[in-house]
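# fold the following and give me the result.
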Amino acid sequence: MDGQPRIVVTVSSEGVVSAETRGLLGDRCLDYVTVLEDLLAAQTVSSAYTADHARGAATVHREEHDVERA
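Here you go, the predicted model:
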């Protein structure tokens, strides 16, 4: 993967439309559900999280302390 977030839309031979986000970590993928419903004039029938959701965006917490030695 090239690091760019993507939405992959698939239409089956029966006309069923499915979409999957790739490269969107954590809950960011949820922002696209409504966008896809609007673009496709459709309602979500089922939804599941991908491995990217579980990875989430890493949060780094850094602290620096000055320590006086005796």
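# can we go C-alpha only for contacts and neighbour counts from here?
Will do.
# longest helix anywhere in the chain?
As assigned by DSSP state H, the longest helix anywhere in the chain is helix 31-40.
# residues of that one that come out buried?
residue 36 (16 or more other CA atoms under 10 Å).
# stretch 12-32 now?
Result for stretch 12-32 [16+ other CA under 10 Å]: buried residues 20-26, 29.
# let's see this one next to it:
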Amino acid sequence: MAQKQLVVSIRKDGTVHAETVGMKGQECLDYFAVLEDLLDAEVASSTYTDDYTAVPDGQATAAVQTVGDD
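The predicted model follows:
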């Protein structure tokens, strides 16, 4: 399992860029909420990576098939 990281960069214009590494699903959103509190700031824009839609480790997916009365 990859180590969980929050990579934060402060740009020359003062804006903050943050990216999560090693997280899947909505877990990353918790880290951004903490960062917003620490910086007393709000996320201006965001982009979800493929990891956002991935299933977190330890969680299973299930395929459900509906069977009709024929």
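# and the TM-score between them?
The TM-score (TM-score structural alignment, normalised by the length of the first structure) is 0.72; 60 aligned residues with a CA RMSD of 1.9 Å.
# among the buried residues of stretch 12-32 of the first structure, which ones are in strands?
Counting by DSSP state E, the buried residues of stretch 12-32 of the first structure place 20-22 in strands.
# picking up where we left off before, and the next helix or strand after the longest helix of the first structure against the second structure, how far off on average?
Next along the chain after helix 31-40 of the first structure, taking DSSP states H and E as the criterion, comes helix 51-55. In the superposition with the second structure, the average deviation recorded for helix 51-55 of the first structure is 1.7 Å (mean CA distance after the TM-score superposition for the first structure).
# biggest separation within the buried residues of stretch 12-32 of the first structure, which pair?
20 and 26 (13.8 Å; CA to CA).
# ok so, going back, out of the ones in strands among the buried residues of stretch 12-32 of the first structure, which is nearest to residue 41 of the first structure?
The closest of those, once distances to residue 41 of the first structure are taken by CA to CA, is residue 20, at 16.9 Å.
# can you tell me the closest non-neighbouring residue to that closest one?
Excluding the flanking residues, the one nearest residue 20 of the first structure by CA to CA, 6 or more residues apart in numbering is residue 8, at 5.2 Å.
# whatever helix or strand that neighbour lives in packs against which elements?
Per DSSP H and E: residue 8 of the first structure is located in strand 6-11. Counting contacts by 3 or more CA pairs under 8 Å, 6 or more residues apart in numbering; DSSP states H and E, strand 6-11 of the first structure packs against strand 17-22.
# can you list the residues that contact the strand it packs on?
Contact with strand 17-22 of the first structure is made by 5-11, 29, 50, 52, as judged by CA atoms under 8 Å, 6 or more residues apart in numbering.
# before I go, just wanted to say thanks for your time.
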